[in-house]
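**Student:** build me a model from this:
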Amino acid sequence: MILLYVFGAVTLINCAYYLLFAKFSFSKISNKTQSEEQPVSLIVCAKNEAENLQKHIPFWLNQTYSNYEIILINDASVDDTLEVMEHYAEQDSRIQIVNVKNNEAFWGNKKYALTLGIKRAKNDRLVFTDADCYPASEEWLSKMVANFSDKKQLILGYGAYERQPGFLNKLIRFETLMTAVQYFSYAQAGTPYMGVGRNLGYTSRLFYEKNGFMSHIKVVSGDDDLFVNEAATSENTAICITPEAFTYSLPKEKREKWFRQKRRHYTTAKLYKPMHKFLLGLYYFANLLFWILSGIILFTPLWMFGLGIILTRFLIQYTIIGKAAGKLKEKDLIIFIPFFELFLILTQLSIFISNRSEKNTQWK
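**Tutor:** Reported below is the predicted structural model:
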């Protein structure tokens, strides 16, 4: 009977998080517009991204927003990245290039390159994306920028991955979906904790007020989530989930490459604010315990009660996460939610163990 009580308590914690996520899942999509287009700087940092830049610069140049510049940062690339940038800069005066050369003190640190790009920007409002990302529409920039105001200085967008065949693609998109559901929900609840550099906006004023990336300049990752964790508040943060404002990029095709990428990303979580670390850790631990105890209780005389608890939890999960998946254009993932959740928990556990024994020192 004690096992059933413990299982019920763990499931109750699970469901409490889903009720938090419901704040995002059932919220209305805001389609803000602005009567006057304020000047904005689109900033893209690229390291050995010649091929992606060739494909994606035209998307950025083709935005309907009329008042913007593009800051292209070449972070000490050894391929034709700089040449591609220069080719487009010759054709369009909106493009400005920041060429970062090999500097031993900051070698491999994207934050140093981004800082130089931010200093080069003429405008206070900044929007960021990655070289391997393209916008969902020509309205992307205008939709993101419309969320800025005198109070709202930090905008969280959705950076999705292209839909492709295969289990790994669905797992990557499910992980991206669940991460987004969490950081959007926390932001709407008044405690924003992260964003993704694939689709992010903030003001240079906020950047300088927080001394940029100085508090975590030596950490390889975190130019997006660590800055947001430090700078975001309930008053200065807004979310942008209009489908036209999504960005898309190609997911990794091999599990090993995706695993290395997530290992690098997860190293920053230990530097989050204590409250965020506790809440995120409790969510993961409760999920892990739910699956462990589910496997145990179904083989006890109390299996019928356990099954009822399991089905209730899955119903709540399907309802809330399914609604969020529809909102973020990931409907094909809904039917497999519990299956992907289990695989993701095991993958995250594996990443945690790996990160305890090895370190990554470069962003690319």
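**Student:** when you work out contacts or count neighbours from here on, use the C-alpha atoms and nothing else.
**Tutor:** Noted.
**Student:** near I321, how many other residues are there?
**Tutor:** For I321, the neighbour count with other Cα atoms under 10 Å is 22.
**Student:** helix or strand: which one has it?
**Tutor:** helix 303-327 (DSSP states H and E).
**Student:** list the buried ones in that helix?
**Tutor:** Within helix 303-327, the residues scored as buried using 16 or more other Cα atoms under 10 Å are 303, 306, 309-310, 313, 316-318, 320-325, 327.
**Student:** which one of these is nearest P192?
**Tutor:** Of all the buried residues of helix 303-327, A324 has the smallest distance to P192: 17.7 Å, by Cα to Cα.
**Student:** excluding chain neighbours, what is closest to that closest one?
**Tutor:** S25 (4.5 Å; Cα to Cα, 6 or more residues apart in numbering).
**Student:** show me the contacts for the one you found.
**Tutor:** Listed by Cα atoms under 8 Å, 6 or more residues apart in numbering, the contact partners of S25 are V181, I320, I321, K323, A324, K327.
**Student:** for the stretch 201-350 of the chain, just list every one of the helices.
**Tutor:** Along the stretch 201-350 of the chain, counting by DSSP state H, counting those that start in this stretch, helices occupy 204-209, 225-231, 255-266, 274-297, 303-327, 337-357.
**Student:** nearest to A131, out of the ones you listed?
**Tutor:** That would be helix 255-266 among these, by Cα to Cα, at 15.7 Å.
**Student:** list the buried residues of the closest one.
**Tutor:** Neighbour counts using 16+ other Cα under 10 Å place F259, R263, R264 of helix 255-266 among the buried residues.
**Student:** mind putting those residues in a markdown table, distance to F339 included?
**Tutor:** Converted to a markdown table, these look like this (distance: Cα to Cα, whole Å):
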| residue | distance to F339 |
| --- | --- |
| F259 | 19 |
| R263 | 22 |
| R264 | 25 |
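**Student:** between those, which is closest to A46?
**Tutor:** R264 (17.4 Å).
**Student:** neighbours of the closest residue in space to G108 that isn't next to it in sequence, how many?
**Tutor:** Nearest residue to G108, sequence neighbours excluded (Cα to Cα, 6+ apart): Q362, at 4.9 Å. By the criterion of other Cα under 10 Å, Q362 has 13 neighbours.
**Student:** second input sequence below; structure requested for side-by-side comparison:
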Amino acid sequence: MVLLYVFGAVALINCSYYLLFSKFSFLKPTEKISSEKYPISLIVCAKNEAENLKKHIPLWQKQNYYNFDLILINDASVDQTLEVMESFAESDPRIQIVNVKNNEAFWANKKYALTLGIKRSKNTRLVFTDADCYPASEEWLATMASNFSNEKQLVLGYGAYEKRTGFLNKMIRFETLMTAVQYFSYAKAGNPYMGVGRNLAYTSNLYYENNGFMSHIKIPSGDDDLFVNEAATAKNVSICIEPEAFTYSLPKKKKENWLVQKKRHYSTAKLYKPKHRLFLGVYYLANLLFWPLAIATMFTKFWYFGLSIIFIRLVFQYIIIGYAAKKLKEQDLVPFIPFYELFLVLTQLSIFISNSSEKNSRWK
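**Tutor:** Modelled structure (predicted):
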């Protein structure tokens, strides 16, 4: 009977988090925060991204926005990245190039490169994406910018991955979906904790007020989530979830490469504010315990109660995550949500164990 009580408590915690996520899942479309238009600087940091830049710079140039410049940062690339940037800059005065060379203090440090790019900007409102990302439409920049106002200084967008065949592709997109559901929901609940650099915007005022990336400048990751964790408040954050404002990038094709990427990303979570570490830790622990306890209860005389708990929890999960997946154009993931969740929890466990004994000092 004790086992059943423990299982019920874990399932209750699960469902409590799903109720939190419903703040995003059932969010109704709202009017744009501001009709006023502001000059924007689109900032892209690239390291050895010559091929991606050839494809994506034209898409950034075609953005339907009345006044923006494009700041391209070459972060000590050894391929043709700088040459590609220069070839586009020759015919487009909106493009400014920041050529970063390695130095001993900030060797291979993306935050250092981004800092130089931000300092180059003459505009207060900044939009960020990565060199391997492309916008969903020509309205991306305008839609992100429309969420700025005098009060809203930080805009969280959705950085999606292209749909491809194979289980790894679905796992990558499921992990991206669940991460987005969490940071959008926490933001709507007045407790923002992270964003993704593939699709993020904030003001230079907010950047300088928080001393930029200085508190975590030596950490290879975190130019996005650690900055948001420090600078975001209940009042200064807006979320942008219109499909035309998504960005897309190609997912990793090999599991090993994806795991390396996730190790780098997850290594920053230990630097989040204590309350965020607690909330995220409890959510993960409840997910980790749910299925072993579910199986264990099937071998007791109260198995029918356990089955009822499983059913209720799955109903919560399918409805709330299903609606969120529809908002973010990831409906094909819905039928196998519990299976993806279980695999993701086990993958995260292996990453956390691995990160406890490894160190990484570069972003690329």
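**Student:** quick check: TM-score for this pair?
**Tutor:** Remark: TM-score between the superposed chains equals 0.99 [TM-score structural alignment, normalised by the length of structure 1]; 364 aligned residues with a Cα RMSD of 0.8 Å.
**Student:** quick one: closest of the helices of the stretch 201-350 of structure 1 to T242 of structure 1.
**Tutor:** helix 303-327 (8.9 Å).
**Student:** ok, and what's touching that closest one?
**Tutor:** So helix 303-327 of structure 1 is in contact with 4, 7-8, 11, 14-15, 18-19, 21-22, 24-26, 177, 181, 294, 297-298, 331, 333-334, 337-338, going by Cα under 8 Å, 6+ apart.
**Student:** of these, keep whichever come out buried.
**Tutor:** Neighbour-count burial (16+ other Cα under 10 Å) is assigned, among the contacts of helix 303-327 of structure 1, to 4, 7-8, 11, 14-15, 18-19, 21-22, 24-25, 177, 181, 294, 297, 333-334, 337.
**Student:** now the helices for the stretch 1-150 of structure 1?
**Tutor:** Under DSSP H, counting those that start in this stretch, the stretch 1-150 of structure 1 gives helices at 2-25, 50-61, 81-91, 110-120, 140-145.
**Student:** in a markdown table, list those along with distance to Y193 of structure 1.
**Tutor:** As requested, the helices of the stretch 1-150 of structure 1 are exported to a markdown table (distance: least, Cα to Cα, whole Å):
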| stretch | distance to Y193 of structure 1 |
| --- | --- |
| helix 2-25 | 14 |
| helix 50-61 | 28 |
| helix 81-91 | 33 |
| helix 110-120 | 19 |
| helix 140-145 | 19 |
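**Student:** any idea which of those gets closest to N229 of structure 1?
**Tutor:** Using Cα to Cα, these put helix 110-120 closest to N229 of structure 1, at 15.4 Å.
**Student:** what's the burial count for E49 of structure 1?
**Tutor:** Neighbourhood size, E49 of structure 1 [other Cα under 10 Å]: 21.
**Student:** roughly how far apart are it and R260 of structure 1?
**Tutor:** 19 Å (Cα to Cα, to the nearest Å).
**Student:** S66 of structure 1 now?
**Tutor:** Computed as Cα to Cα, the S66 of structure 1 to R260 of structure 1 distance reads 39 Å.
**Student:** for A89 of structure 1, same thing?
**Tutor:** 34 Å.
**Student:** same check, this time on M85 of structure 1
**Tutor:** From M85 of structure 1 to R260 of structure 1 the distance is 28 Å (Cα to Cα).
**Student:** again with S41 of structure 1
**Tutor:** 31 Å.
**Student:** what do you get for E138 of structure 1?
**Tutor:** 32 Å.
**Student:** who's in contact with the most centrally placed residue in structure 2?
**Tutor:** By Cα atoms, centre = their mean, structure 2 has its centre lying nearest to V196, at 3.0 Å. Neighbouring residues of V196 of structure 2 by Cα under 8 Å, 6+ apart: L156, G157, Y158, G159, D224, D225.
**Student:** just to revisit the earlier point, of the helices of the stretch 1-150 of structure 1, which is nearest N287 of structure 1?
**Tutor:** Of all the helices of the stretch 1-150 of structure 1, the one in closest proximity to N287 of structure 1, counting by Cα to Cα, is helix 2-25 (6.6 Å).
**Student:** now do that closest one against helix 274-297, angle only.
**Tutor:** 130 degrees (axes from the mean of the first three to the mean of the last three Cα atoms, to 10 degrees).
**Student:** tell me roughly how far helix 2-25 of structure 1 lies from structure 2 on average.
**Tutor:** Here the mean offset of helix 2-25 of structure 1 against structure 2 after fitting is 0.4 Å, by mean Cα distance after the TM-score superposition for structure 1.
**Student:** what is the neighbour count of N211 of structure 1?
**Tutor:** Using other Cα under 10 Å, the number of residues around N211 of structure 1 comes to 12.
**Student:** find the nearest non-adjacent residue to H56 of structure 2, please.
**Tutor:** Y134 (5.9 Å).
**Student:** isn't that neighbour up against P58?
**Tutor:** No. Here Y134 of structure 2 does not reach P58: they are 9.9 Å apart, not a contact under Cα atoms under 8 Å.
**Student:** one step back: now the residue nearest to G108 of structure 1, what's its secondary structure?
**Tutor:** coil (DSSP: H, G, I helix; E, B strand; the rest coil).
**Student:** wait, isn't it in contact with R260?
**Tutor:** No. The criterion here is Cα under 8 Å, and Q362 of structure 1 misses it with R260 at 11.7 Å.
**Student:** in space, what's closest to I337 of structure 2 - neighbours in sequence excluded?
**Tutor:** Nearest residue to I337 of structure 2 in three dimensions, chain neighbours excluded: Y318, at 7.3 Å (Cα to Cα, 6+ apart).
**Student:** need the counterpart of P274 of structure 2 in structure 1.
**Tutor:** Matched by TM-score structural alignment, P274 of structure 2 corresponds to P274 in structure 1.
**Student:** which of the contacts of S25 of structure 1 sits closest to F278 of structure 1?
**Tutor:** Nearest member of the contacts of S25 of structure 1 to F278 of structure 1, counting by Cα to Cα, is V181, at 17.5 Å.
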